[in-house]
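K.L.:
my questions are about this predicted structure, shown below with the sequence.
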Amino acid sequence: MISNDILAHARQCAPAESCGYVVRTARGIRYFPCENLSAEPTMYFRISPKEYLKALAAGEVVALVHSHPGGLPFLSSGDRTLQIQTALAWWLVCDEQIYKFRCVPHLTGRQFEHGVTDCYTLFRDAYHLAGIDLPDFHREDDWWDEGKNLYLDNLEENGFYQVHADKAQPGDVLICCFGSPTANHAAIYCGGGELLHHIPDQLSKRERYTDKWQRRTHSLWR
């Protein structure tokens, strides 16, 4: 199995970071281990362009793999920058587990398109990068005017529970009423009195959790 190959390579390379590619070939999915050329291989990884060309010649490169020996099971900010440049899924090996991160754009500066890059997309992508996968689903514009309550009907089902507003912690989800009496907007509480969210006709951004947004807040979820 490919997972066994990936884990074995990570063990072999430790305490240095392992690295390689997952390739879809004519014979199925294969793992192509690569040499870590970084000058600081216990902290970083670097793959020769020749290794990528070799993997590409074998089939479709579908993911880049590297490990965090003794590290954390999510991508660092440097990893995220490189992932966006590669436009690939990144698989991370940590503590004998493989964590799979699809390539998502930067969380700030996104154009708004309802159902494609909207407040739920941002919420879902932020949690994905933290290792928590949430379902995607079709949502028509103005669903809140059609008697639907998509956030409140689905949060608990996906493992969230409501907490008191004065207990807010970074990563909690603020469900707000934006231009409607129905709770129709999600924001991520970042701590320090800031939130991350995406509202129509604006780029996604971090901003102060002002009195205006506190008044719009319906509930807080964790």
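P.N.:
Cool, the structure landed. Numbers count the residues shown, from 1 in each chain.
K.L.:
contacts, neighbours, all on C-alpha from now
P.N.:
Will do.
K.L.:
tally of neighbours for residue 151?
P.N.:
Neighbour count of residue 151, defined by other CA atoms under 10 Å: 17.
K.L.:
you'd agree it is in a strand?
P.N.:
No: judged by DSSP: H, G, I helix; E, B strand; the rest coil, residue 151 forms no part of a strand; its state is helix.
K.L.:
I'd say it and residue 184 touch.
P.N.:
Yes: Residue 151 is within contact range of residue 184, at 6.8 Å (criterion: CA atoms under 8 Å).
K.L.:
please enumerate the shared neighbours of the two.
P.N.:
Counting by CA atoms under 8 Å, 6 or more residues apart in numbering, the residues touching both residue 151 and residue 184 are residue 175.
K.L.:
do you know how far residue 163 is from residue 175?
P.N.:
Counting by CA to CA, to the nearest Å, the gap from residue 163 to residue 175 is 12 Å.
K.L.:
shared neighbours of these two, anything?
P.N.:
Counting by CA under 8 Å, 6+ apart, the shared contacts of residue 163 and residue 175 are 219, 220, 221.
K.L.:
now those residues as a markdown table including distance to residue 126 and secondary structure?
P.N.:
Listed next are the shared contacts of residue 163 and residue 175 as a markdown table, based on distance: CA to CA, whole Å; DSSP: H, G, I helix; E, B strand; the rest coil:
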| residue | distance to residue 126 | secondary structure |
| --- | --- | --- |
| 219 | 19 | strand |
| 220 | 16 | strand |
| 221 | 15 | strand |
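K.L.:
next up, a second structure to put side by side with the first:
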Amino acid sequence: MREKILAAIRRHVAAEYPNEACGVIIETGKQQRYIPCKNIADKPTGYFTLCPLDYAAAEALGEVIMVVHSHPDVVQLIPSEFDRIQCDHSGVEWGIMSWPDGDFCTISPRGERSLVGRRWVLGYADCWTLIMDYYRQHHGILLKNYSVQREWWIDGKENIYDDNWQAEGFVEVSSDAIRPGDMVMMQISAPVTNHAAIYLGDNTILHHNFGNLSARVPYGKYYRDRTVRVVRHKELLDA
């Protein structure tokens, strides 16, 4: 990266410290430029939310080719899984600068993430995210995103799964008639239905359990005892 742009990033990061700074690099013709943006996160010392109005204003000036933010007071500059997921969704490269060390690294979108071996990030890489990606990748079915950054199931006041599965085009089927591609809805250590998996056949499910890597596991007694219902998407009823 050009030293002129790195210098502009350093100035912005230093000015925002100890908060996380954020901005974008735009390209117009052969020229590149760093555009500082506002971090509107509730806790800017721990994470960033780039102001949408600032992003739109930068887009009006040129093509956004990189999103940049800082990691204040880190022992070592290592992109988090949350950074990587957000980079994946943005579709452009990300640049990260530590401060006050001033180290800089870049990461690129990974394309389609594997369904197995994903690290858990609540709201971004959890059981419903896996469900959405499975149906999109394998069946071209787009589901609404109900993943949120909170443990909504703890007090039983919210019932996101039970309230929305029918609206997403699923119909209940007998557990005796379960077949590959069906969604298994479960209640695990919670007063409401709070988990879902994909039945793969051969007594195996694909799921992303809280705090663990996504995995294929046996659909054994533990999960069967906690199953609330088995559902099949209406587009797969005659498949």
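P.N.:
Done, it's in. All values derive from a computational prediction rather than experimental measurement.
K.L.:
any idea what the TM-score comes out to?
P.N.:
The TM-score (TM-score structural alignment, normalised by the length of the first structure) is 0.53; 128 aligned residues with a CA RMSD of 2.4 Å.
K.L.:
follow-up on the earlier one: out of the shared contacts of residue 163 and residue 175 of the first structure, flag the one nearest to residue 135 of the first structure.
P.N.:
Taking CA to CA as the measure, residue 135 of the first structure lies nearest residue 221 of those, at 16.8 Å.
K.L.:
the second structure: which residue goes with the closest one?
P.N.:
Under the alignment (TM-score structural alignment), residue 221 of the first structure pairs with residue 231 in the second structure.
K.L.:
where's the residue nearest to its match when sequence neighbours are not counted relative to residue 180 of the second structure, distance?
P.N.:
Nearest non-adjacent residue to residue 231 of the second structure, counting by CA to CA, 6 or more residues apart in numbering: residue 172, 4.2 Å away. Using CA to CA, one obtains 14 Å as the distance from residue 172 of the second structure to residue 180 of the second structure.
K.L.:
cool, and residue 70 of the second structure?
P.N.:
44 Å.
K.L.:
higher neighbour count, these two?
P.N.:
Neighbour count, other CA under 10 Å: between residue 70 of the second structure and residue 180, residue 70 has more, with 32 against 14.
K.L.:
you'd agree that one is up against residue 106?
P.N.:
No: if you go by CA under 8 Å, residue 70 of the second structure and residue 106 don't touch, sitting 11.6 Å apart.
K.L.:
okay, and the common contacts of the two?
P.N.:
Joint contacts of residue 70 of the second structure and residue 106 (CA under 8 Å, 6+ apart) are residue 96.
K.L.:
could you report the neighbour count for residue 182 of the first structure?
P.N.:
Using other CA under 10 Å, residue 182 of the first structure has 20 neighbouring residues.
K.L.:
what do we get in the second structure for it?
P.N.:
Aligned by TM-score structural alignment, residue 182 of the first structure pairs with residue 192 of the second structure.
K.L.:
just to revisit the earlier point, which residues does the match of residue 221 of the first structure contact?
P.N.:
Per CA under 8 Å, 6+ apart, neighbours of residue 231 of the second structure: 170, 171, 172, 173, 182, 183, 184, 185.
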